[in-house]
Each structure stands twice: as structure tokens, then as C-alpha cells.
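**Student:** below are the sequence and a predicted model for it; my questions follow.
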Amino acid sequence: MSEVKHYSTATEDRIPFFQKFIYGLGALCNQLLTAAMSVIVIVLNIGLGMNPAWVGYIMAIPRFIDAVIDPIMGYITDQTKSQWGRRRPYIFIGALLSGIIFILMWQIPAAKSQHYYFAFFTIGFILFYIAYTIYAAPFIALGYEMTPDYHERTRLMSMTNIVGQFAWTITPWLYPIIWSAPSHKNFIDKVFAFLHLPETWKGAIVFTNLVDGARGISIWVGIFVALIGILPALFIRERFYEIAKSEDLTEAPKKTSAKEEIIASFKNFFKGFFITLRNLHFLKLCAAMFLVFNGFQLIGGLAPYNIIYYVYKGDQANASSFMCWFFTISSLMTSCVIPLILWFSTKVGKRNAFYISTWISIFGYALKWFCYSNENPYLLFIPTPFIAFGLGGLFTLVGSMMADVCDHDELQNGHRREGMFGAVNWWIVKLGMAVAFACSGHLLNIAGFDVNIGNVQDDSALFMMRFFEVSIPIVTSLLAMLAVTRYEITEEKAHEIREALEKKRGKATA
């Protein structure tokens, strides 16, 4: 399973720790928006009483629109030749807009109909995902171009995912806050008494119900994203910017009328889009990302329901406290296994490391079936280290492999198009996410879950919810490994591509 030949990383190819960390903070903001959304969105069903299928559509419809915008944003950022770079202006603007809109969309009007809430949140999510794409598309592209080195790319993605995982470490603690759990209130009372803080400040961190909790938490998250998300735009330089400027990425018309410029832009966009889709290495990685990530997304919302209604028999307060520890430990396990995945990659190559990490996660999902217990909830901690290898390996390795594919594409087509590759990858994934979100609500309905009957759900419904949570990611993970069986950019091949590129257009300087 080992690579044919290994190459050491040159000093000039190493990314300074500070820049890795700053890029990781950008990933933290990226992940925090998703993680916080996964906690807050439960208010639509349990807090506002909306049908789970309606909630699925609220999540899905904006994702379809978001998926269409992604390739357009990727093309725009590749085309930009500003004095601040191709990526940084959009990262700056996108972070601010994402934070502000996230706050506004969760300031939920009280006592409205389901039709009103459906329209309110659908429009809010659409606006949010437009802002989010303005941030995420250039941010992902920036990571692909921070180093030309095969292994340093994996080290960057390792650091990025370790820092980004912190979002999933802290957001579980939003559960007792949003649920107004007694343990949270008691803890806050002790902190305020010890620090002699004014009682009036408690309104910002202790809420009376789920809806108020969603309003308050969105303010915290939005402010953090707006302030921290701009840091990559301020402190990271674009290594391939000068090379990209020297490449004629567009085919401008001889005349310069506005109509002809628009037509030329459309032609160039679709040309780049279809060139991207013809790259077989890229499509194999997209398939792996699509399957593993959307398998996880499809069942991600089931875990809270299983913990609340099966493990804790509807005791939402105690279940929320348990979920804090469960999801925190799960996230910490992912951070812990990433260095091991990086080590696998340096020894046996990225594709083989992906196989190893995915097989380990499959074992973890299978083990989880036997660890769901309403007598001993803590058995659920046993499979978490194994399951952590799944998403840990996916985002560390596939992100690094995408950067290698960008080099392969440049050698074939003569252009740096990290924005288009990153955006089209997520375009494909988000189409799957839209389907996953739409289906996730139906999974609850198919299982037989009924929020109206309260804490005592049918045994058949509880069985099917656990079955879906375990079986779906196993199937999608197996298919993902099948998808990358013929991915052929090894370490030696990547080194050959880099040498050919540097001979052709020179080295990219930091």
C-alpha cells in the first residue's frame, strides 16, 4: 500500500504556523455556522411545532439555490484581479454578511402560522446561503493554493480541521442553553454570584424557551463569525495570485460593448464549468465527498431524537445535558484522530489513508447499533473514536487531494482555477445536501415519529430511527471507497506534475 517514492517538503513550501492557524480560524467560522444551525434548527419542529417534512423543505430549497450560486461564485473569484487579490475581498465581505444575516434570520416572530414560518425561514435561509457562498467559495479556494507541496497540503488541512472541529466541540453546549436546562441555570447562578455580576445580564445567556434561545444564540454566533471570519482576508497572502494574473483565463471579444462582454463571460463560465466536470480525478473525489458527507447529513438530525426519545424516554432536559458531553467528546475524538490520519497519509499515500479511515468509521457505525441503551447511555461513547475517522479522514484527505487535482488541471488546461474546482465540488455536494435535508424530515415520518404524542413514541418508530442512523452511513461509506478506487494522483505523480508546471510557468512564491 506504500507510495512508490517519497519527497521531503522544501523550506519555502512550508506554511508558517500562524497562517495555518488563521486559516483554521476561517474554517472554525465556516463550521460554526453549520454546527450552530444544526442545534438551532430543532426549534422549528419542537419549538414552533412545524411538520418535520416542512422543516426538511425549508432546509432543502435554499440549498438548491445555494448549489446553483456556488459555481458562479467560484468563477467570479477565479476571474477577479483586484489589488487585494482574487479571494480576500470576498472572504472579508462574505464573513460580515454571513454573521449579520445569521442573526436576523433567527429573530423569530411570535405566534404565526406554519405557512408564515415556512415563507419566513425559506427566504431567510436563501439570503443566508448567498452570503455564506460569498465567503466559503473563495475561502476554500484559498486553501488549495497556500502551498504547492503534496504533504504540506495535508498538514494544512489537518490543522484546518483540528481548529474547525472546535465548532463542533462547543456547539453541543448550546443544547442545555437553548433548552433552558436546570443544570445550565444553576451553573450561571453560581458564576454570577462568584463574579458579582448584575442580574440583568442573565437575559443574554439564560432563556425562557426554545424560541428565545434561538434568538440569543444566533446573536453570539453572528458576532463571532463577522469578527473572526475576516481574519484570513487580512493576514493570508495568495501564493498563486501573480501566476493567475499572467494566465489569460478568459477569451474576451474583440469589441468591448457591454452585451458582448456579458456573452463572453457566460461562454467562459460554461466552458470552465464543463472542463471541470470532465476531470475524472475530480469527479471521483466529488463522489467520495458527496457520499460520505451527505450520508452523515442525512442521519445527522436523528441522533438527538434517538437520544431524547429512546435513551432518555423523552426527558429533554437530561438528554440535552448528555448530548453536550456526547457531541463534545465526538468532536474531540475527531481532532485526536486527525494527526493519525496525517501519519497514515505520509506513509501510504492519501487514497490508501482514506480507505483506512473510512473502514474504521464503518466499524464504528456498526458498533453503535449495540451501544444504544436506555439503561446505560454512556455505552454510546464506545464507538465515537472509530466513527470520528470518517469525517476526519474525509475533510483532511479529500481537501488535500483537491489541491493536487488543481495542479493536474493547470497542466492540462493552462489556468489556475481553484475557485471553480472548490465551488463545483460543493455544488455537487450541496445538491446532495438539499436532497438529504428534504429526505431527513421524511425519514422521521417514515420511521413513525410523531411530535404530537410527546415523550412516549412507538417502539417501531424508535427502532427505525436507530436503524437509519446506523445503516445509511455504512452504505454511503462503502460506495465512497468504491468511487476512488481508480484515483491515480499519487505522491510521485503529483511531484511530476509540479515539476512540469514550474518548468512551464515558474515557481509560485509565498
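**Tutor:** Perfect, I can see it now.
**Student:** okay, CA-based contacts and neighbour counts for the rest of this
**Tutor:** Noted.
**Student:** what are the boundaries of the helices in the stretch 51-200 of the chain?
**Tutor:** Counting by DSSP state H, counting those that start in this stretch, residue ranges of the helices within the stretch 51-200 of the chain are 52-79, 88-105, 114-144, 150-164, 166-170, 174-178, 182-195.
**Student:** how about those, which one is nearest residue 454?
**Tutor:** helix 52-79 (14.4 Å; C-alpha to C-alpha).
**Student:** ok and that closest one relative to helix 114-144, angle-wise?
**Tutor:** 30 degrees (axes from the mean of the first three to the mean of the last three C-alpha atoms, to 10 degrees).
**Student:** tell me which residues in helix 52-79 are buried?
**Tutor:** Across helix 52-79, burial judged by 16 or more other C-alpha atoms under 10 Å covers 52-79.
**Student:** with stretch 435-446 instead?
**Tutor:** Going by 16+ other C-alpha under 10 Å, stretch 435-446 has these buried residues: 435-445.
**Student:** for it, the distance to its chain's centre please.
**Tutor:** In terms of C-alpha atoms, centre = their mean, to the nearest Å, the centre of stretch 435-446 is set 20 Å apart from its chain centre.
**Student:** also this one, for the comparison:
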Amino acid sequence: MSALTERITNKEKLGFGLGDAASHIVFDSSVAILAYFYTNIYGLSPAVMGTLFLVVRILDAITDPIMGAIADQTKSRWGRFRPWLLIICVPFAVSCVLVYSTPDFGQTAKIVYAVLAYIFMTIMYTAINIPYCSLGAAITADPQDNLSLQSWRFAIAPIGGAMGTALILPLADFIAPGDRATGMQWAMGIFGVIGCLMFLTCFLTTRERITPVKEENMNILRDVRILMKNDQWRILSVYNLAMLCGVVVRGSLLVYFVQYVLHQGSGIISIFMLATTVASVIGSLFAKSLGTWMCKIRASVWVNVLSALVGLLFFVLPTEYWIPAFIVHIALNLLQGINAPLQWSMITDANNYGEWKTQRRITGMNIAANIFVIKLGVAIGGALTGWGLAWFGYQAGVEQQSAEAIRGVLILFTVLPAIFYLITAFSIRYYRLTEDRMNDIIGDLRQSKFQTQS
């Protein structure tokens, strides 16, 4: 059986999914908890926090393509991408602890420490996550098998997301009652160790089957020029940027929404966070069936339109009770659970299309560029969150916020993400890699035929 079409086992899909669960310990906590940690526990102002998120992510403009190029050129008996899971898993765990540490420094020194710790975490995340995400395209090229692989991945990934979101506050309070700063540091240390073990399991249970058509020396500028010829990647960049802005703005503000708009404490916050995980898992299980039934592109359009409309319901719901908002929150995350496997399946398709179009397989650079765009969305979403809170007069570390600040939380939580989801839905309408077209492309690649030869 050809490596391009060899079927993969459920054991390998499970192991691959655990790698993303480890990544989501950092990613989900950065989206949902880190803003709250920096403003309400660490003591940064919202404006400083928002600027921190944006400035540090600028570093990814350098590190992401470099890591993608390094991964593409890696040669080992384990393949190009798997070795990095083994090398970086321990520093990755250490970075989790450092970011959630609160040193006894003056305000200026605390800002400097926050910047350095956040930079270290983003570098470690880049060094392990880009090879991990590239690994999916090296495991299989079959479109349906790849969608199944991504569905498993996003069904398992929320395990890590739950650690970094729903479980961190209860565990912190259990470890250090009355001292949430110390408790969060220890909680992230425990989750970092678990994430390290997940990456090791991913390393041991997966196999790289897809190799480049030809090997060339590392040349980042050449690979970037090749990438820019991929018109479908350019469309996905707009799609990914807008989607992540919406996801991050709403995710970052969830804690603020539950605490200040619904007037609920950490127990209900954790229930909302856990519902995010469970609903995302359930939603991801429907992605393959929905993508097969109505095509991935149409499915993604409708999922994002519905995400915009459902999210706006928060704006009109009564705030005296938290149950109505909780039900809407579940519906919204069911939709987002469907979206993630569709998104990454299309990223893999665009990588195969790029090889077919340019006769050069630059998986690491392709994934690095996509992850950079995703991180840019995270940075912009985080910055808009901090700046928006500052605009509406939110005060860091203050229990009682003004009516204007609470109104601002509600507006930012509902209207702003809806705008980004509609941009996402509009942009993906121009994506052209349908399943039929991808089957033709994979057939050409199997015969070493390319666009100029077809």
C-alpha cells in the first residue's frame, strides 16, 4: 500500500491527539486564563497586559518560520518532526511554571519578568508545536483519513484545555487555600509534567510516512516565496486570523463575563470552562460526518455564521440567572468544536496543494506560517481584550467594577467576536480545495505529477 494512502490505526490517532492535548494546556490557558491572571492576580493593568500580548507575539514573526525551516530540514531515524517532541517536552513544562509565577518584585521588574517569561513560553511552544502540527501532514495524505485524524485530535485536545482552564482555579485553591498565586504556580507545574508525558506518548505511537519529493538545503526566504505562491494558503490566512481573533476575545473575557455580568464566583467559572471542553469534544465528533455530508467549505461557512448569531444572544439574555447563558455557551462551543477539525484538515489540504502546484513540499514552513497567523490572531485578540477593558474603565485587582466597565465586558464578549466570525465565514467562501479536487491532487502526487505536468 502506498504511504500516501496507507490507513492509520486508532492507536496512532489517539497518540497523535495526546500531543495536541499537551499543546492546549498552554494555548487554552493563554486564551482563557492568562489575561485574568495578569490583571487580577499578578497585578498588571489591562492596557499593559494587552500590549504585552501583542508585542511578545511579534517575536513569532521570526521564530515561527525559522522553526518551520529547521523542522523541514531535520533528518533522523524518527523522521523530521517527531524528534522535536522528545527534545522540547521538558523545557515546555518548565515554561508553564515560569509564566504562572508571581515574583516579589517592584512593578517595573514584574513587567520585565512577565515579558521574559512569556517570551520563553512562546519560544518553547513554537519549538514543539510547529513540528507537532507538521506531523499530521507527514502521517497521511489521504483527505478522509486526514479529516479523521484531525477529528480525533480535536476530540482529545480539550483534555489539555480543561487542565489549563476549568481545572486550574479549583486545583490552585485546593493546593494553596487563600493564596491563588502560589496555587496557580503549582497547578501549572503539575499540568506541565502531564503535558510532557503526553508529548512522549505522541512521539512513541506515531510514524511519519510522507517524505518530501526532493531535498534541498535550508533557505527560509526561498521557502517563504514558494509559500506565497500558494493562493489557497493566503485565503486560509485571512480565515485563521479572523477566527482566532473571535475565539480569543470571547475566551479571554469568559471569566470576566461570568464574574461581573452574571455575578458568579470561581465555582461557576469552572463549570463554564469545563462545559467549553466537553462541548468542544462533542462538536469535534461531528466534524467528519458534517464535512463529508455538505463539504468542509460549506460546513465551515455555516458554522461561523451560526457562531456569530448564537454569540449575540448573550447580549439580550437576562443576567439574573446563569443557566440561560450557560446553555448558549454550550451551543456556541459545540459549533466551535466542529470548526477546529475542519480548519486543520483544510490546512493540510493546502499543504498538499502547495506541493502539487510548486513541486516543493515545505510542510514545516507551511504549518509555521499558519501557526504564526493563528498566534497573530491570539495576539490581536488578547490586545483588543486588554485595550477594550481599559477603554471601558476596568480596574485591575478591584472587586467592584463600575457599571461602564461591566457594560464594556458585555459588549466586548458578544459583539466583537461576532464581527470576526462573520469575516471568517466570508473569507472561506473563496477557498477552492473541495474533496473531489483534493482526490485528484493526491492522485497526481501518487504518480509524481504536478500542476505544470497535468
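**Tutor:** Done, it's in. The shown structure was predicted, so the numbers you read here are calculated from the model rather than taken from an experiment.
**Student:** ok so, going back, tell me which of the helices of the stretch 51-200 of the first structure sits nearest to residue 15 of the first structure.
**Tutor:** helix 150-164 (7.5 Å).
**Student:** where does the closest one end up in the second structure?
**Tutor:** Mapped onto the second structure using TM-score structural alignment, helix 150-164 of the first structure spans residues 143-157.
**Student:** name the residues that touch the matching stretch?
**Tutor:** Residues outside stretch 143-157 of the second structure that contact it (C-alpha atoms under 8 Å, 6 or more residues apart in numbering) are 7-8, 13-14, 16-24, 136-137, 140, 280-282, 284-285, 287-288, 337, 340-342, 344-345, 348-349, 435, 438-439.
**Student:** leaving out chain neighbours, which residue sits closest to residue 180 of the first structure?
**Tutor:** residue 207 (5.9 Å; C-alpha to C-alpha, 6 or more residues apart in numbering).
**Student:** you'd agree the one you found is in a strand?
**Tutor:** No. Counting by DSSP: H, G, I helix; E, B strand; the rest coil, residue 207 of the first structure is located in no strand; its state is coil.
**Student:** may I see the buried residues of stretch 106-124 of the second structure?
**Tutor:** So for stretch 106-124 of the second structure, counting by 16+ other C-alpha under 10 Å, buried means 110-111, 113-115, 117-124.
**Student:** would you list those residues in CSV and tack on distance to residue 159 of the second structure?
**Tutor:** Below are those laid out as CSV (distance: C-alpha to C-alpha, whole Å):
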residue, distance to residue 159 of the second structure
110, 31
111, 31
113, 29
114, 27
115, 28
117, 24
118, 23
119, 25
120, 24
121, 20
122, 21
123, 23
124, 20
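**Student:** nearest to residue 306 of the second structure, out of those: which one, please.
**Tutor:** residue 122 (31.8 Å).
**Student:** how close does that closest one get to residue 32 of the second structure?
**Tutor:** Distance, residue 122 of the second structure to residue 32 of the second structure, using C-alpha to C-alpha, to the nearest Å: 16 Å.
**Student:** rewinding a little: which of the contacts of stretch 143-157 of the second structure fall within helices?
**Tutor:** Mapping the contacts of stretch 143-157 of the second structure onto helices (DSSP state H) picks out 13-14, 16-24, 136-137, 280-282, 284-285, 287-288, 337, 340-342, 344-345, 348-349, 435, 438-439.
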